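Asker: Need coordinates for the below:
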Amino acid sequence: MPLDSPVRLGVQVQPEHAHYPAIRDAVLRLEELGADIVFNWDHFFPLHGDRDGLHFEAWTMLGAWAEQTERIEFGTLVSCNSYRNADLQADMARTLDHISAKGDGPGRFIFGTGAGWFERDYDEYGYEFGTPGSRLRDLADAMPRIRARWSKLNPAPTREIPVMIGGKGEQKTLRIVAEHADIWHSFVAPAELAHKLDVLARWGDEVGRDASEITVSNELDRRGLDVEHADALHAAGVRLFTVSVDGPEYDLGAVQRWLAWRDAKNG
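Answerer: Predicted structure coming up:
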């Protein structure tokens, strides 16, 4: 994405350790505050604290978010490709796209996806864990099927659904990003980004894609305002920044400070 593109802020509302009304309230407050995107995650158990604590499934929740919100974009940061058939994922995404369209406007769903990594999810829900390599091959195989299904569905999606792919592996993941993603999400440090973007550009050349069209996304610290780190990420090309909030309270104080930083960046 061109470096003069505006900064956007996404917030991951982690669906753990909270009853659903608290999650719903956090999403509504984030829209009121002016966040650009709200995300959940695609796991079946908490990742922090009590690993058997309160937790909710991602895609069912997204249907409620699509209906209850008016402006904010939304999605999963990121879905696990292993948990759902590729064509089913495409149909679910198209349906969320239509549910979230308000008036004559387009849908607001962002299709985040990745190869998966959390072994407990696989074991307890009966999915084959495989290897990092096999999961990445499955993701590479799924993306053309997803796009092909979008072209066949009636009604078609309201817009070209943006695809976000997470990960930083240079041999497989960044190739998939170059070929299929509109947004690349990672935890890469500012000093590493130039190299990773060079790898992404080379994969773009190989697959016939201008990788500079891909929005670069990265993480912010949810605990405070590390402006120096955020500024370094911005200087390296990041234009979508994400911060996480955890239940049960979903304190949005840090989010408000990051929104002010975003607005200052955008002038």
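Asker: When you work out contacts or count neighbours from here on, use the C-alpha atoms and nothing else.
Answerer: OK.
Asker: any idea how far Ala194 is from the most centrally placed residue in the chain?
Answerer: In the chain, the residue lying closest to the centroid (C-alpha atoms, centre = their mean) is Leu77, at 3.3 Å. Going from Leu77 to Ala194 by C-alpha to C-alpha, to the nearest Å gives 23 Å.
Asker: How about Leu225?
Answerer: 23 Å.
Asker: re earlier: the nearest residue to the residue nearest to the centre of the chain once chain neighbours are set aside: neighbouring residues, count only.
Answerer: Sequence neighbours aside, Trp41 is the residue nearest to Leu77 in space, at 5.1 Å (criterion: C-alpha to C-alpha, 6 or more residues apart in numbering). Look at Trp41: counted by other C-alpha atoms under 10 Å, it has 21 neighbours.
Asker: isn't Trp41 right up against Phe56?
Answerer: No - applying C-alpha atoms under 8 Å, one finds Trp41 not in contact with Phe56, separated by 9.6 Å.
Asker: Tell me where the stretch 1-150 of the chain has strands.
Answerer: Counting by DSSP state E, counting those that start in this stretch, the stretch 1-150 of the chain has strands at residues 8-13, 37-40, 73-76, 79-80, 109-114.
Asker: how about these in JSON lines, adding mean neighbour count and distance to Trp65?
Answerer: Converted to JSON lines, those look like this (neighbours: other C-alpha atoms under 10 Å; distance: least, C-alpha to C-alpha, whole Å):
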{"stretch": "strand 8-13", "mean neighbour count": "23", "distance to Trp65": "12"}
{"stretch": "strand 37-40", "mean neighbour count": "26", "distance to Trp65": "9"}
{"stretch": "strand 73-76", "mean neighbour count": "25", "distance to Trp65": "8"}
{"stretch": "strand 79-80", "mean neighbour count": "23", "distance to Trp65": "16"}
{"stretch": "strand 109-114", "mean neighbour count": "26", "distance to Trp65": "10"}
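Asker: can you put those in CSV and add distance to Asn218?
Answerer: Output for the strands of the stretch 1-150 of the chain, formatted as CSV (distance: least, C-alpha to C-alpha, whole Å):
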stretch, distance to Asn218
strand 8-13, 10
strand 37-40, 13
strand 73-76, 15
strand 79-80, 17
strand 109-114, 14
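Asker: The structure of the following sequence is requested for comparison with the preceding one:
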Amino acid sequence: MQATIDAARRLEDMGVDAVFGWDHFFPLSGDPDGVHFEATAQLAAWAVATERVQIGPLVFCNSYRNPDLLADVARTIDHISGGRFIFGIGGGWFERDYAEYGYDFGTVGSRLRALSESLPRIRDRWSKLNPPPMGPMPILIGGKGEQKTLPMVAEHADIWHSFVGPDELPHKLEVLRGHCEARGRDIDEIEISNGASVRDGVGGVGFDRLDALHAAGTRLLTIPLSGDDTPDGYALDRVQAFLDWRDAKNA
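Answerer: Have a look, this model is predicted:
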């Protein structure tokens, strides 16, 4: 746990915009039974340890918690962080999490229906909590499905996160635009987020993919980092190249 806290502090000092953690009970790479910690407690620790950077899950799994409880957890971490919390949520997908912790895995359709039912409850609970969230808490929704996920993005999200490539992204954005227009919403209200590969910009590969994603409208890019990168924790040296790329785009 201390390694993740130290990494969050170092990333803040480097100037990153946000630090995200995932909501799983086991590692998704490396040793499947390796060291791992629960997401909500870890995010609360980061909230205490940092001062400026935004923090959030990428993403909470809707299946693991009662939605009203999850709303309360998020509100509490938002206060711990001084209003820096991003509420990321998705339908869930990693079957081992469900099987070993006793949750019904269901189907993709049933998990997304449950997410659709939970989002209004979460927003309603925020309006009832005393005190409420410190400000309008950004909602990030992860996924790319055109029939179920993107309508939820159009209805509820401030940020849409996916791993859609630059060739497919324009089509997905047109679909999202249609869902927004059907709800009387401007798509420009939604920040477009995407996952960057660790290969981008490293080892001479260059930033062609990121340039293409940026040209298509992506403005938030996440970089995967693993605690297995070094014996002492997280190898953060590769982050600086991404920050330099970001700053050049914003110049």
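Asker: Just give the TM-score of the two.
Answerer: Here the TM-score for the pair of chains, by TM-score structural alignment, normalised by the length of the second structure, is 0.95; 243 aligned residues with a C-alpha RMSD of 0.9 Å.
Asker: what's the burial count for the residue mapped onto Glu32 of the first structure from the second structure?
Answerer: In the second structure, Glu32 of the first structure lines up with Asp13, judged by TM-score structural alignment. By the criterion of other C-alpha under 10 Å, Asp13 of the second structure has 13 neighbours.
Asker: show me where the stretch 1-150 of the second structure has helices.
Answerer: 2-14, 39-49, 67-80, 95-101, 108-128, 149-156 (DSSP state H, counting those that start in this stretch).
Asker: ok, and what's touching the fourth one?
Answerer: Applying C-alpha atoms under 8 Å, 6 or more residues apart in numbering, the external contacts of helix 95-101 of the second structure come out as His24, Phe25, Phe26, Tyr103, Asp104, Phe105.
Asker: residues contacting Ile80 of the second structure?
Answerer: Per C-alpha under 8 Å, 6+ apart, neighbours of Ile80 of the second structure: Ala44, Ala47, Val48.
Asker: Okay, the counterpart of it in the first structure and Asp138 of the first structure: tell me how far apart.
Answerer: Ile80 of the second structure maps onto Ile99 of the first structure when the alignment is built from TM-score structural alignment. As for Ile99 of the first structure, its distance to Asp138 of the first structure is 28 Å (criterion: C-alpha to C-alpha).
Asker: Same check on Glu213 of the first structure?
Answerer: 25 Å.
Asker: Name the nearest residue to the equivalent of Glu170 of the first structure over in the second structure, ignoring sequence neighbours.
Answerer: Alignment note (TM-score structural alignment): Glu170 of the first structure maps to Glu146 of the second structure. Sequence neighbours aside, Val175 is the residue nearest to Glu146 of the second structure in space, at 6.8 Å (criterion: C-alpha to C-alpha, 6+ apart).
Asker: try Arg257 of the first structure
Answerer: Per C-alpha to C-alpha, 6+ apart, closest to Arg257 of the first structure is Leu225, 7.0 Å.
Asker: residue in the first structure matching Glu155 of the second structure?
Answerer: By TM-score structural alignment, Glu155 of the second structure lines up with Glu179.
Asker: Report the contact partners of that match.
Answerer: By C-alpha under 8 Å, 6+ apart, the neighbours of Glu179 of the first structure are Trp203, Gly204, Val207, Gly208, Arg209.
Asker: cutoff 10 Å now
Answerer: If a contact means C-alpha atoms under 10 Å, 6 or more residues apart in numbering, then Glu179 of the first structure has 140, 143-144, 200, 203-211 as its contacts.
Asker: gap between it and Leu54 of the first structure?
Answerer: 37 Å.
Asker: got it, and Lys196 of the first structure?
Answerer: On the measure of C-alpha to C-alpha, Lys196 of the first structure and Leu54 of the first structure end up 37 Å apart.
Asker: Any figure for the gap between Gln207 of the second structure and Val73 of the second structure?
Answerer: Slight slip there: residue 207 of the second structure is Phe, not Gln. The span separating Phe207 of the second structure from Val73 of the second structure equals 37 Å under the rule C-alpha to C-alpha.
Asker: which one of the contacts of helix 95-101 of the second structure is nearest Val164 of the second structure?
Answerer: His24 (21.5 Å; C-alpha to C-alpha).
Asker: which one in the first structure is aligned with that closest one?
Answerer: His24 of the second structure maps onto His43 in the first structure, by TM-score structural alignment.
Asker: Give me the nearest residue to the counterpart of Trp150 of the first structure in the second structure, chain neighbours excluded.
Answerer: Under the alignment (TM-score structural alignment), Trp150 of the first structure maps onto Trp126 of the second structure. Among residues not flanking Trp126 of the second structure along the chain, Pro132 sits closest, at 5.8 Å (C-alpha to C-alpha, 6+ apart).
Asker: again with Leu62 of the first structure
Answerer: Gly75 (6.9 Å).
Asker: residue in the second structure matching the one you found?
Answerer: Correspondence of Gly75 of the first structure to the second structure, assessed by TM-score structural alignment: Gly56.
Asker: Now do the contacts for its match.
Answerer: 18-22, 39-40, 43-44, 46-47, 74, 77-78, 84-89, 138-140.
Asker: and with 7 Å instead?
Answerer: Gly56 of the second structure is in contact with Val19, Phe20, Gly21, Leu43, Phe85, Ile86, Phe87, Gly88, counting by C-alpha atoms under 7 Å, 6 or more residues apart in numbering.
Asker: ok, now how distant is it from Ile141 of the second structure?
Answerer: 12 Å.
Asker: what residues are shared contacts of these two?
Answerer: Shared contacts of Gly56 of the second structure and Ile141, defined by C-alpha under 7 Å, 6+ apart, comprise Gly88.
Asker: returning to what we had before: using TSV, please lay out the contacts of Gly56 of the second structure together with distance to Tyr234 of the second structure.
Answerer: Output for these, formatted as TSV (distance: C-alpha to C-alpha, whole Å):
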residue	distance to Tyr234 of the second structure
Val19	13
Phe20	14
Gly21	14
Leu43	17
Phe85	22
Ile86	23
Phe87	24
Gly88	23
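Asker: Among these, which one sits closest to Ala248 of the second structure?
Answerer: Using C-alpha to C-alpha, the contacts of Gly56 of the second structure come closest to Ala248 of the second structure at Val19, 20.7 Å.
Asker: about what we covered before: of the contacts of Ile80 of the second structure, which is the nearest to Asp237 of the second structure?
Answerer: Looking across the contacts of Ile80 of the second structure and measuring by C-alpha to C-alpha, the closest to Asp237 of the second structure is Ala47, at 22.9 Å.
Asker: The equivalent of the closest one over in the first structure: what's it in contact with?
Answerer: Correspondence of Ala47 of the second structure to the first structure, assessed by TM-score structural alignment: Ala66. Counting by C-alpha under 7 Å, 6+ apart, Ala66 of the first structure touches Leu96, Ile99, Ser100.
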